[in-house]
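S.K.: model this:
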Amino acid sequence: MNQNYSGDTCQAYVEGSSTSYGYVPSFAAGVAFVALFGLSMVVHTTQMALLRCWWCVVFAIGSLVEILGWGARIWSNKCPYAQTPYLMQITTLIIAPTFFTAGIYILLGRLIRICGPQSSVLSPRLYLWIFCTCDIISLVVQAAGGGMASSGGGGQSSSPSSSSSASSVSTRAQTSSSSSSNQTTGTHIMVGGIIFQLISITVFVGFAGDFLWRVLKRSKSVVPKSGTMLALFAATAFSVLLIYIRSIYRTIELMDGWTSSTMQNESLLIALDGAMMVPAVIIYNLFHPGWMLAKIERNGGSFPSSIPLLSEQELTERCQQHWEPNKRIGI
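M.R.: This next block holds a predicted model:
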């Protein structure tokens, strides 16, 4: 008789009976990532409280969402046919990086506030509105698509059998058709959300690059270019690069389809998702924005909007213009 391992049935893996993943998730990988993200979450929460940098909670929340995703994969290792952990890991691992990008967007706004509005084409508040709104849209779209795709896709695995009734075959065919339709629609929605996130990150990188160029070309007497600020820039660039690589992988994975070799290759998921996101968030434990922004402000202070940001050449020209008239009258 045909066995259908669906719902939350905790059935150990049966040789020859495929799972929704196309494999049994690695227990070791799940434990390792839960431990790493758990450590980062605890440290971020502690740092946030000690430094009173409350907006940094997004890094702790993102780590928690990653923990839920990898924890669900540990669950799936024991119950590979259960639907709840399968749905959980799809949705949570897809949306988790949006919390990290939200923190990065807020961070750039804080840096602009320190260096002065002339260091950017957009105001700090406008950065927050534009990119955090894009992040929320991306989060909602990916979550909705992930929920639809996972509920329509997995857990329909069955073991080989010798016979089944005609009515059960017909019922399963109708259910399979409906599930396949939901899965396809959900996948398209998810891909759209990830591509939208990629576009948002790309635009953000352009603005961030412009900000960095403006800051680095200014005189140190006008804009503080301390090692602390440059280290924070480097940490942010590193984190953005890893998130970008992960998003490209996820886009290709989903576009290839749920039964593709890309989707059913756990090694790729570990290398291009988990292994990308761990350093992307831990880097901010090492270079915490709350501590580093405070240090930058102590070193250079904030610059009011009334003070123009002049290059060294502009400062020299103005000094010469002031010096020449005074020289002629003997001052």
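S.K.: only C-alpha atoms for contact and neighbour calcs from this point on.
M.R.: Noted.
S.K.: what separates T19 from P117, distance-wise?
M.R.: Separation of T19 from P117 (CA to CA, to the nearest Å): 54 Å.
S.K.: before we move on, what about T236?
M.R.: 20 Å.
S.K.: cool, and I248?
M.R.: I248 sits 32 Å away from P117, going by CA to CA.
S.K.: The two: which is more packed in?
M.R.: In this view I248 and P117 are compared by other CA atoms under 10 Å, and P117 has more residues nearby, 22 against 14.
S.K.: Surely that one and R125 touch.
M.R.: No - using CA atoms under 8 Å as the test, P117 is too far from R125 to be in contact (10.4 Å).
S.K.: so what sits against both of the two?
M.R.: Counting by CA atoms under 8 Å, 6 or more residues apart in numbering, P117 and R125 have no common neighbour.
S.K.: Return the residues in contact with the closest residue to S260 other than its chain neighbours.
M.R.: Nearest in space to S260, with sequence neighbours left out and distances taken as CA to CA, 6 or more residues apart in numbering, is E253 at 8.0 Å. Going by CA under 8 Å, 6+ apart, E253 touches S260, T262, M263.
S.K.: Please provide the structure for the following sequence as well, for comparison with the first:
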Amino acid sequence: MASDSSYVLYHYTPNLPCAILLAVLFALTTIFHLYQRIKVHSKYFNPFIVGGIFQIIGYGARAGSHFYMHSTILYAIQSLLILLAPTLYAASIYMVLGRIISFLHGEHLSYIPVKWMTKVFVAGDVLSFILQAAGGGIMTSGSENTIKIGQWVIVAGLCVQLMFFGAFVLTSLIFHIKIIRRPTIESERSTDKHGSIWPRDWRGLLFACYSTSLLILIRSIYRLIEFVQGNDGYVISHEVFLYVFDAAMMFSVMVVMNVLHPSFVLNKRIESPTVQSDRDIQWKSDVEMQQHSALSRD
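M.R.: Got it, this is the predicted structure:
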């Protein structure tokens, strides 16, 4: 990048207070996620925490860029880490869906076998990560033509991310609809009966996955527009877009998963009562008959 004197790193002076504030906010939510990870042994959230660390370093480097606007090292660090963090969030969110389905014993309601689900979506996420990282690496060293190649490689990575995220949301919705129509015993017993707006059960966790997925999708569309327009485009020339459509949304993703951490649901044990009443036995029998009838129709 340094070899091309015509290339402008920033079309503005990076805002110092905003960069520091975001670094602090991401540090707080990441520390809380680390505490939750250690407390409940949720290994599947390791990528999520690494994504938070990427954000902290990224916005820290961006704060440094306020004083050293022509530093290609600081520019590369903040650009690459902030760009890649959401792919790490996505990896953990993908793993949560498979665990929800297994937790509810609803494997027969998923059109993608659960044993393949996490592998397929995470593989797509890894491909997206590699493409975006490679594109970012190309952009940080080369001529103007090479930089344009790097931008289009990143665009390809973002398209892969959008495609797999769309498939993930569709998979989640199909499972959600099916388990409402044909509830399993586990889904009935683990449902919050208090009627809260955002129940802290499997339904609330699914809605958390939907909301975080939507936030990441909007952010990825913003990034796609940014890189398609190029370095002299309107979006990349105005810093406000970064903070509205990337920073704020990714911070919201982390906070949502703090408030409704998957462990609140997935670490629960659904235990059968020691002594069952005739009503309980009849209810269980009716549910099993409904499942059997639904499977027969399928």
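S.K.: Put one on top of the other, what's the TM-score?
M.R.: Remark: TM-score between the superposed chains equals 0.84 [TM-score structural alignment, normalised by the length of structure 2]; 271 aligned residues with a CA RMSD of 2.6 Å.
S.K.: I'd like to know how far the residue most central in space within structure 2 sits from F207 of structure 2.
M.R.: Among the residues of structure 2, the one closest to the centroid is A90, at 3.1 Å (CA atoms, centre = their mean). A90 of structure 2 sits 15 Å away from F207 of structure 2, going by CA to CA.
S.K.: now do E226 of structure 2
M.R.: From E226 of structure 2 over to F207 of structure 2 the distance is 29 Å, taken as CA to CA.
S.K.: With T191 of structure 2 instead?
M.R.: In terms of CA to CA, T191 of structure 2 sits 14 Å off from F207 of structure 2.
S.K.: Aligned to N231 of structure 2, what sits in structure 1?
M.R.: With TM-score structural alignment as the criterion, the equivalent of N231 of structure 2 in structure 1 is W258.
S.K.: doesn't I252 make contact with that match?
M.R.: No - using CA under 8 Å, W258 of structure 1 makes no contact with I252, being 11.2 Å away.
S.K.: higher neighbour count, these two?
M.R.: Legend: neighbour count by other CA under 10 Å for W258 of structure 1 and I252, higher for W258 (20 against 13).
S.K.: so that one, which of the three states?
M.R.: coil (DSSP: H, G, I helix; E, B strand; the rest coil).
S.K.: Excluding residues flanking it in the chain, which one is nearest it?
M.R.: Using CA to CA, 6+ apart and skipping the chain neighbours, the partner closest in space to W258 of structure 1 is Q264 (7.5 Å).
S.K.: measure N299 of structure 1 to W55 of structure 1 for me?
M.R.: Taking CA to CA, one finds N299 of structure 1 at 22 Å from W55 of structure 1.
S.K.: do S168 of structure 1 as well
M.R.: 54 Å.
S.K.: Looking only at neighbour counts, state which of the two leads.
M.R.: A direct count of neighbours by other CA under 10 Å for S168 of structure 1 and W55 places W55 higher, at 14 against 11.
S.K.: ok, the more buried one to D135 of structure 1 distance?
M.R.: 15 Å.
S.K.: what does K327 of structure 1 give?
M.R.: Taking CA to CA as the measure, K327 of structure 1 falls 57 Å from D135 of structure 1.
S.K.: of these two, who's got more company?
M.R.: D135 (25 against 9).
S.K.: who does the host helix or strand of E186 of structure 2 touch, helix- and strand-wise?
M.R.: Using DSSP states H and E, E186 of structure 2 maps to helix 185-189. Applying 3 or more CA pairs under 8 Å, 6 or more residues apart in numbering; DSSP states H and E, one finds that helix 185-189 of structure 2 makes contact with helix 278-297.
S.K.: Buried ones in the helix it packs on, by neighbour count?
M.R.: V287, E288, Q290, Q291 (16 or more other CA atoms under 10 Å).
S.K.: which residue in structure 1 lines up with the third one?
M.R.: Q290 of structure 2 maps onto L315 in structure 1, with residues paired by TM-score structural alignment.
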